[in-house]
Structure formats: C-alpha cells, structure tokens
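Participant: Sequence plus the predicted model coming up.
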Amino acid sequence: MLNNGTGEFTVYNLARYRDSAYLPASTFKIVNALIGLQTGVISGDSMIIPWDGVQRPVAAWNKDLNMYQAFRVSAVPYYQEVARRIGKEKMQFWLDSLHYGAGKKDTLFKIRSAIDTFWLDNTVKLTPDENLGLVKKLYFNELPFFKLYQQKVKNAMLFEDNSNYKLAYKTGWGTTEKGHPLGWIVGWVEENRHPYFFVLNVESSDPGYDMTTVRLKMLKDILKQLGFFEGKM
C-alpha cells in the first residue's frame, strides 16, 4: 500500500513485492480496455460484443455484454475479442509505450504467444510494484491515453462509493507455471479525497483454492485493520 500524501509504503513480503513477477491475468483488462478505447476498437463503455453462445463456467459471461459490464464481471471472452480486434502490431505499440512487463531490467516485453491469451499464459509477467504504479498513474490520468478513456476505466473499477470512502479495484486470477492459483487485486481506497494505492498478490499450492472469495475478503480485512472504511483516514 502507498499513502500518496506521505509517500509511505506498507509492504508485506518485500521480496515478493519488489523482485518477483507474475502473469497479470485479468488485471490486464485495465490496459486492454484503455488500448481498445484509444484505438477506437471499443467505441465507448456501452459498446456491446454479442455472446458467442458458448456456455462457460461463469454464468455472468453467458450473455451479451458491454465494456463496462464485461470489465466488472471480468469477462475473459469479451476482452479476448477486443485484443483480437486491436491486433498484435497495435497492441505491441501501446505495450511498448507503457513499458508494460519491462520489469527492473527495462527490457520491453514482446508478444510471443497468441494475441488473445498472452496475459494468461505466463509469457508476460508483472511485479506487484509495476501493477501498483499502473493504477497510480491511471488515478491521476498520467497514462498515455485520453483523459476521457482513463475516466471510463476508473468508473468501471469503482465498486463502492459512499460518504465515508471510495473503493476501486480490478481483480485477476490465473495459474502460475507451477500450476498454482494466483490472485490479484489492484486499485485504490480514497477517504476525504485522499487516495491510498494498493496491490494484493496471493498464491496457493492448493488447486482448489477459493481465490474469488479469499482475495476480496483479505483485501477488506487488511484495509479495515489499517483503519479504513470509517471516513477518518
């Protein structure tokens, strides 16, 4: 967690935060949506991509969805289609512009696998530090995309908004090369107009690990322990 006002970091497991990199999974939807909007592949957050009729395990994916809806239910098929429409050349250009997956060595990542799976198959990896930096830049409209498009993605990330706080995030869930479930939540909590940026990265050796439930509960429990959700931070 980064307190933007003081620059103070709170880190659990510094080596994992700073020195280890992992597949971004659906946190990549932040970037995919921004590139889609900037290139015109996504005409707006209400743009619908019709359901292909394939029944998938997540019921919320099995219908026509627009960008906003697909982002919030983390519909992989919608954003795979967006990636295919963007194409490898344009996608690579924007990933290079963002230095996405470059890591500490600042070596630009090159798409080596399929355009619609590279963020899921462990060919591109991000450190938690990089993912935190991405959402911080997004919050302040500092990414190389039109401000309007950054705002549309931020709107899709905002899940809780009340008089005490705002909580915005994007989840991710994938499988490491060891076959371990890997979970992400990246975003910010804002109280009294003051943002705190966070990245939660969870891995388990249990293939049946209930990542969907655990990662969000873990995030909220930690934030509550740190004094958030009361409007006093």
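Facilitator: Thanks, I have it.
Participant: C-alpha from now on. contacts and neighbour counts both.
Facilitator: OK.
Participant: Roughly how far does residue 18 sit from residue 195?
Facilitator: For residue 18, the distance to residue 195 (CA to CA, to the nearest Å) stands at 21 Å.
Participant: which of the two has more neighbours?
Facilitator: Taking other CA atoms under 10 Å, residue 18 and residue 195 do not tie; residue 195 has more neighbours (21 against 15).
Participant: can you list contacts of the helix or strand where residue 92 lies?
Facilitator: Per DSSP states H and E: residue 92 is located in helix 88-98. With contacts defined as CA atoms under 8 Å, 6 or more residues apart in numbering, helix 88-98 is touched by 35, 83, 108-111, 115, 143-144.
Participant: Show me which positions of that helix end up buried.
Facilitator: 88, 91-92, 94-96 (16 or more other CA atoms under 10 Å).
Participant: what's the answer for stretch 186-202, then?
Facilitator: So stretch 186-202, judged by 16+ other CA under 10 Å, has buried residues 186-191, 195-201.
Participant: Straight-line length of it, end to end?
Facilitator: Note: stretch 186-202 ends 12 Å apart using CA to CA.
Participant: what's the answer for stretch 33-52, then?
Facilitator: 20 Å.
Participant: what secondary structure does residue 169 sit in?
Facilitator: Three-state call for residue 169 (DSSP: H, G, I helix; E, B strand; the rest coil): strand.
Participant: quick one: secondary structure of the residue nearest to it when sequence neighbours are not counted?
Facilitator: Excluding the flanking residues, the one nearest residue 169 by CA to CA, 6 or more residues apart in numbering is residue 187, at 4.1 Å. Secondary structure, three-state DSSP: residue 187 is strand.
Participant: next, the one to line up against it:
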Amino acid sequence: MQRLIARPSHIAAGLLMVTVAAVLGACMSMAPLPELSASVAAEDVDPATSTLVIYRLEDERTWISNPARASERFSPASTSKIPHTLIAIETGAVTGPDEVFKWDGQKRFMDNWNEDQTFADAFKRSTVWIFQTVTPRIGSAVLHDWLQQLNYGNADVGPADNVTQYWLAGPLAISAEEQVAFLAHLARRTLPLSARTYDLAVPVMVADSGAGWTLYGKTGWHSVDGEPEIGWYVGWLEQTGGEAPGTYAFAFNMDMAAPDADLPKRKGVVLRALSDLRALPAAN
C-alpha cells in the first residue's frame, strides 16, 4: 500500500498548534480553578491519585481535579487509537472504517479480538493486533511527523523496531491537559486533516448518545510489568440542549491498584462529573 506523506499545508498547520497546550494552560491560570474532586470521590476514586480536566469550548471555561497531576505525562495506551485512527485514514494506511482485517487464528487477551473485524470494530473493541498491523504500514517517521502536527504529547515513537509498541509501553506519553487540547481541536475540526478523514473517523468514536447529546470517547489501560497501572477515559461531549449546552472536551486518568474493580470507574467518573456540571442528565 502506498504511503502518503503529509502535505506542506499540513506541516504549516501543525506548526501553529505547538502552543495549544500552553494556551490552554494560560486560560486555566487566569482564574482560580473550580474543583471536580467531589465528583471523582463520589465514584470511589481518590482525587490524589487521579486527575480530571473538562474544558467547555464555547467559553473556554475549565474545570479540574488535581491540577498538579493534570500536567503529568503518562502512556496513552488505547486512548491513542483516536489519533491513530485519524492518521491511518488520512495517510491511506486503511481505506476507511469498513476495511476488514482477517484474524490470523492466534488466541489473544479478549474474546472479541479473535475474529475477523472492521477497522471501526477495532476502535470500539481496542483490538491491539489490528492497530499493530496498521502502524507499520504508516511507518515510524510518518507517525512521528503526524503526532507532532497533532501536538499529541511528546510525539515520541522511539526507534523503528518499536512501531508496534510505543503507545503501549512507551516512549509515547501525554498529559490530561494535552489530551484535552488535542480533543478540543478535534471537536472543532481544526486539526490539519481533510474533510474526508473527519467524516469517516469521527462517527467511529461515538461512545453513547441521548436526546440532544452525543458522547465521543475512548478508554485506555496502561498495563506493563513492573510499572503502575494507569486507566484513562478521554473524549468530548456535544450537548445541544439541557441545562448547560455546549461542547465539553475531557480527559481523566487514574492509578489502578485493583484493575478489576477500577476499570469501570474510568468512564463512571467522567459521566458523574458531566452530570454534576449539568452537561448531562443525572443518572437514574
């Protein structure tokens, strides 16, 4: 498959984004930050070992729990499937969400990985082997270039032989603040991407919806022997009605001492906080 290189216009647009995280940080430092710690604690998560950042695009208001941790970088794990999906479609490494990947017969961690599935399925199921098939098609140099253009954390993919592991075990790393800055641009469609890429990729990222609202999101779980286990939930909410309409970009990460119990809390914390902000209806 032919590898397409980023166009000069994309590079120029990418250069304009270098200060995105700094701009978000400046907005956050202009006024005392409202706390989301109560929302986090209500889901039985320790605010001291987690962070949640929520940013409303329309008025640039930011809510935060644990500001010190919000700027700390962690491996993105499967939350990186958001930029990877965009890059794969933009470069032509995949034809689109409906491209089918044939299972090789090797039994893997999750039962729903062990079958033929589309690229869209792979996003929703976090099917690692499919993304490990796609990233070598793109190549380390092009991936690094695109992650820089998207201003995605440190954009570090490591050496060429690490092309199937860099978002799982490192060196790619990103903070909650940087996730939110990236996602705000994605929600606004101001990343240096074609209209086709947005039209094909964004619907794949829908996690839930209701009357007047759509939630886009991706979970992540960093699990490497000898390292702390980190859980993520990132995305954005488009709310056209309710008590607090608007578009809310969010990023949450937490230490997971007991993954079996902690994994469901990733999404639970975000939904609780959005509900507490009246951006989502209260859970029944």
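Facilitator: Happy to help now that I have it. Treat the numbers as computed from the prediction; the structure is a model and nothing was measured.
Participant: Map the residue nearest to residue 169 of the first structure across to the second structure for me.
Facilitator: Residue correspondence to the second structure (TM-score structural alignment): residue 187 of the first structure is matched to residue 235.
Participant: so who does that match touch?
Facilitator: Counting by CA under 8 Å, 6+ apart, residue 235 of the second structure has contacts 180, 183, 215-218, 249-251.
Participant: Compile these into TSV and extend it with columns for distance to residue 272 of the second structure.
Facilitator: Listed next are the contacts of residue 235 of the second structure as TSV, based on distance: CA to CA, whole Å:
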residue	distance to residue 272 of the second structure
180	18
183	20
215	13
216	16
217	15
218	16
249	15
250	12
251	13
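Participant: Between the residues you listed, which sits nearest residue 58 of the second structure?
Facilitator: residue 249 (10.9 Å; CA to CA).
Participant: The closest one - that's part of a helix, no?
Facilitator: No. Counting by three-state DSSP, residue 249 of the second structure falls outside a helix, being strand.
Participant: Hmm, residue 236 and it touching each other?
Facilitator: Yes. Taking CA atoms under 8 Å as the definition, residue 249 of the second structure is a contact partner of residue 236 at 4.1 Å.
Participant: ok, back up a step: quick check: the helix or strand following the helix holding residue 92 of the first structure aligns to which part of the second structure?
Facilitator: Per DSSP H and E, the first helix or strand lying C-terminal to helix 88-98 of the first structure is helix 128-139. Across the second structure, the stretch matching helix 128-139 of the first structure (TM-score structural alignment) is residues 176-187.
Participant: Not including adjacent chain positions, what is the nearest residue to residue 204 of the second structure?
Facilitator: residue 120 (5.8 Å).
Participant: Which of the three states applies to the equivalent of that neighbour over in the first structure?
Facilitator: Using TM-score structural alignment, the partner of residue 120 of the second structure in the first structure is residue 68. Secondary structure, three-state DSSP: residue 68 of the first structure is helix.
Participant: Check the mean deviation of the match of helix 128-139 of the first structure from the first structure.
Facilitator: Compared with the first structure after fitting, stretch 176-187 of the second structure has a mean deviation of 1.0 Å; criterion: mean CA distance after the TM-score superposition for the first structure.
Participant: ok, back up a step: find the residues that touch each one of residue 249 and residue 236 of the second structure.
Facilitator: If you check residue 249 of the second structure and residue 236 against CA under 8 Å, 6+ apart, the residues they both contact are 183-184, 187.
Participant: Selecting buried members of the residues you listed in ChimeraX, what would you type?
Facilitator: In ChimeraX, this line selects whichever of those come out buried by 16+ other CA under 10 Å:
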select :183,184,187
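Participant: Could you check how many residues crowd around the aligned residue in the first structure for residue 278 of the second structure?
Facilitator: Residue 278 of the second structure maps onto residue 227 of the first structure when the alignment is built from TM-score structural alignment. Residue 227 of the first structure has 12 neighbouring residues, counting by other CA under 10 Å.
Participant: Next, the contact list for the residue lying farthest from the centre of the second structure, please.
Facilitator: The C-alpha centroid of the second structure is most remote from residue 105, which lies 29.2 Å away (CA atoms, centre = their mean). Residue 105 of the second structure makes contact with 114-115 under the criterion CA under 8 Å, 6+ apart.
Participant: After alignment, which residue of the first structure pairs with it?
Facilitator: Match for residue 105 of the second structure (TM-score structural alignment): residue 53.
Participant: same thing with residue 142 of the second structure?
Facilitator: In the first structure, residue 142 of the second structure lands on residue 90 (TM-score structural alignment).
Participant: How about residue 254 of the second structure?
Facilitator: Checking TM-score structural alignment: residue 254 of the second structure goes with residue 202.
Participant: Please apply the same query to residue 82 of the second structure.
Facilitator: Checking TM-score structural alignment: residue 82 of the second structure goes with residue 30.
Participant: The strand or helix carrying that match: average distance to aligned residues in the second structure?
Facilitator: Element membership for residue 30 of the first structure, per DSSP H and E: helix 29-39. Aligned to the second structure and superposed, helix 29-39 of the first structure gives a mean residue distance of 1.1 Å (mean CA distance after the TM-score superposition for the first structure).
Participant: Following element in sequence after that helix, please.
Facilitator: Next along from helix 29-39 of the first structure, by DSSP H and E: strand 48-49.
Participant: Thanks again, I'm all set now.
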